[in-house]
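> the following comprises the amino acid sequence and a computationally predicted model.
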Amino acid sequence: MLGEINLLIIRLVLVVSALWLAQANLFASQLYSELALKENRDNIIISPLAVRSVLAMLFIAAEGQTRADLKRVLRLHGETKFLSVAEFRKNVNIESKAMELKIAYRIFLDSKYPIEENFQATAEYFLNSTAESVDFENTKEVAKVINKFLEEKTNKKFKDAVQPADISSYTTLFLANGFYFKSKWAKPFKKIGLQRPFYFTPVAHVPVVMYGKTDELLYGDIPHLSAKGVEIPYKDSNLSMLIILPNHRTDKLKHWENLLLRMDYRTLNAKFQRTNVHIQMPRFKISYETGLNSVLQSMGLKRLYINPDFTSMTRKMGLRLSNLKHKGIIEVNSKTDDGSEYSDNELNMNQLPKDFIVDHQFIFIVKDPVRLYFMGRVLKPQ
């Protein structure tokens, strides 16, 4: 079956891959906006790449209207399943001295539903993952199995992402995904001595330790969001963090996020210019987990939960999605490598730098030039 993917198709994939990745970013904007508007917690982080990847596995499994719904919501292109999922062939996991990026996802299927060999081969080839048979009657044991998978794939950075309460004896199909990300900056931040206020409303604030540097960065205004942004590169990679900072202190960031619903994040920095920037920001770590059932249904995937057609994965009828559990950790470690403190003497006085002081609520995006890995918000640093 996989032999049908010949060199001509692969060459075609390379030509249109940029268009596919643009569509992936539009999926990311909808996913993040739907989640942000439903979520009451201060700080959130999600990997649109991980969510889209595990749903792409369901696309391989699906037929009929279920397949059509997934293709539309995931913004996949291609006349065949192979062409539609060819973009996922790239392995995104990275582990180096400067960066640790781990993304994991898998389908867990009740053992009453025999898994088709062709599905397993296709999913492994394109998405480097497979479906695993489990006995959902034993909820505690299944939770252990899923947690073991996520822990191993993320170098044991988090535990117990899935609880027995997330599963029931009626569960037949469970999607699990998670990620861990930590990286050094291309140019490290340095500690700025005393604590500074971080505002979570126009007046209320919490004290935080700020870290700063002056660096040549992409910087610019985002007028339609009444915000400005800066893009900070990571060390020894083409990844960067884009920070979107409202022009004024606010407690309305959750409402402001609604503007992101139909936004293509590739265009946010279209008018940015490279210039000297004096940036200050707090350290923060976000550990976040959530179920995504209501989000997926809001995005147009209700059929996955009612009467889906997954006959390319199993010939037995009656299978439907019970839950998609997502957990991730991001560590933004602005601490300098040598423990030194920032000094204004480091400024390049030949060009007065732009000030970018991250002292109130903001949104951040971790991306490379074409792919979006993580998105989140910080209302209160932790």
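Everything's here; your move. This one's a predicted model, so the numbers in the text were calculated from it and none came from an experiment.
> only C-alpha atoms from now on, for both contacts and neighbour counts.
Noted.
> okay, and Ala22 sits in which element?
For Ala22, the host element (DSSP states H and E) is helix 7-38.
> buried set for that helix?
13, 17, 20-36 (16 or more other Cα atoms under 10 Å).
> also stretch 359-378?
Neighbour counts over stretch 359-378 (16+ other Cα under 10 Å) mark 359-367, 370-378 as buried.
> over to stretch 99-109?
Within stretch 99-109, the residues that qualify as buried by neighbour count (16+ other Cα under 10 Å) are Met99, Glu100, Leu101, Lys102, Ile103, Ala104, Tyr105, Arg106, Ile107, Phe108, Leu109.
> next, the one to line up against it:
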Amino acid sequence: NSSELFTSPKEKKRKEKKRKGKIQELLPVDSVDSLTKLVLVNALYFKGNWAKKFKDGFTKEQPFRMTKNTTKPVQMMFQREKFNWTYIKTVHTHIIELPYVGNDLSMLILLPDDISDDTTERDLTYEKLSKWTSSEMMEKTEVDVYLPRIKMEESYDLKSTLSSMGMQDAFSEDRADFRGMSEKNDLVLSHVFHKCFVEINEEGTEAAAATAASMTTRSLISAIQFIADHPFLFFLRHNETKTILFLGRFCSP
């Protein structure tokens, strides 16, 4: 019975353990019943520590501007360090690279100047992102980085999206072909569920959550101001292959 398979306590506990308990209830309520034959589920788990960590004592509450007239408080982290940075004039956007320990992976953050400007997101392609973040475009620069703590969790049913992209046979009783999985060839895909959890704090991305300190700079040398106090895009990149492992948009705490 497929519904028993997906909801058995033993199976549920095993899957949550593999995801470190960060992604729970992957299947929506009532999404699986006795008629369900096949469901595709995907969960992403990543934990990385910053190569240059934010100090807890510098974190303080600041407003995050969701729109020009609406703000919400966030815990804003701060550090001044040298990072790869660039400014793309054509789309009025700052880009910074925050590497993880080992430098195999980096988080790329694209921060538009204008809070209501969606040009960067609308026109962005993989080719443009690759060009903008290439070694020829970015330079090691001293930057004052203000970045909010983030905790995001999103769920998606990708059936309609995949169907509109041309993946239709898998969802059709008449055309589905899963003979490689079942000799009876009686399987048809009912849903494609995806769930993602992202947490960013002083330690890094998805680290488990000090002493008091004031937010001061180390010297009078001017530094680039990278203040992520309004919506921005972020990407997790594998640096050797330039593969984007996940991406997101932070627009509201």
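Ah, there it is. Just so we're clear, the structure is a prediction, and the values are computed from it rather than from any experiment.
> show me what the helix holding Ala22 of structure 1 is packed against.
Helices and strands touching helix 7-38 of structure 1, by 3 or more Cα pairs under 8 Å, 6 or more residues apart in numbering; DSSP states H and E, are helix 48-61, helix 64-74, helix 253-256, helix 293-298, strand 372-378.
> can you put those in CSV and add distance to Pro202 of structure 1?
As requested, these are arranged in CSV below (distance: least, Cα to Cα, whole Å):
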stretch, distance to Pro202 of structure 1
helix 48-61, 30
helix 64-74, 37
helix 253-256, 12
helix 293-298, 30
strand 372-378, 15
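> of the ones you listed, which is nearest Ala131 of structure 1?
Of all the helices and strands packed on helix 7-38 of structure 1, it is helix 48-61 that lies closest to Ala131 of structure 1, at 8.7 Å by Cα to Cα.
> which residues in structure 2 does that closest one align to?
Using TM-score structural alignment, helix 48-61 of structure 1 lines up with nothing in structure 2.
> which strands or helices does that helix pack on?
helix 7-38, helix 64-74, strand 99-110, helix 117-127, strand 173-183, strand 372-378.
> how far off centre is it?
Centre-to-centre, helix 48-61 of structure 1 and its host chain are 13 Å apart (Cα atoms, centre = their mean, to the nearest Å).
> which parts of it are buried?
For helix 48-61 of structure 1, by 16+ other Cα under 10 Å, it's 48-61.
> again, but for stretch 348-360 of structure 1
Applying 16+ other Cα under 10 Å to stretch 348-360 of structure 1 flags Pro353, Phe356, Val358, Asp359, His360 as buried.
> also stretch 176-189 of structure 1?
For stretch 176-189 of structure 1, burial by neighbour count (16+ other Cα under 10 Å) applies to 176-185, 187-189.
> which part of structure 2 lines up with it?
Mapped onto structure 2 using TM-score structural alignment, stretch 176-189 of structure 1 covers residues 41-54.
> quick check: Leu40 of structure 2 touching Phe171?
No: using Cα atoms under 8 Å, Leu40 of structure 2 makes no contact with Phe171, being 11.2 Å away.
> between the two, which one's more packed in?
Ranked by neighbour count (other Cα atoms under 10 Å), Leu40 of structure 2 and Phe171 place Phe171 first, with 21 against 13.
> so what does that one match up with in structure 1?
In structure 1, Phe171 of structure 2 lands on Tyr305 (TM-score structural alignment).
> that match reaches Arg320, doesn't it?
Yes: counting by Cα under 8 Å, Tyr305 of structure 1 touches Arg320, with 5.4 Å between them.
> how far does stretch 330-341 of structure 1 stretch from start to finish?
Separation of the first and last residues of stretch 330-341 of structure 1 by Cα to Cα, to the nearest Å is 24 Å.
> oops, could you answer that again for stretch 159-175 of structure 2 instead?
Using Cα to Cα, the two ends of stretch 159-175 of structure 2 sit 16 Å apart.
> quick check: buried residues in it?
Going by neighbour count (16+ other Cα under 10 Å), the buried part of stretch 159-175 of structure 2 is Lys159, Ala170, Phe171.
> and the strands in the stretch 151-300 of structure 1?
Counting by DSSP state E, counting those that start in this stretch, the stretch 151-300 of structure 1 has strands at residues 173-183, 190-199, 205-222, 227-233, 240-246, 273-282, 284-291.
> which of those strands sits most buried?
strand 173-183 (a mean of 23; mean count of other Cα atoms under 10 Å).
> with structure 2 superposed, average distance for that one?
Comparison of strand 173-183 of structure 1 with structure 2 after fitting gives an average deviation of 1.9 Å (mean Cα distance after the TM-score superposition for structure 1).
> quick check: angle from that strand to strand 372-378?
Strand 173-183 of structure 1 runs at 80 degrees relative to strand 372-378, counting by axes from the mean of the first three to the mean of the last three Cα atoms, to 10 degrees.
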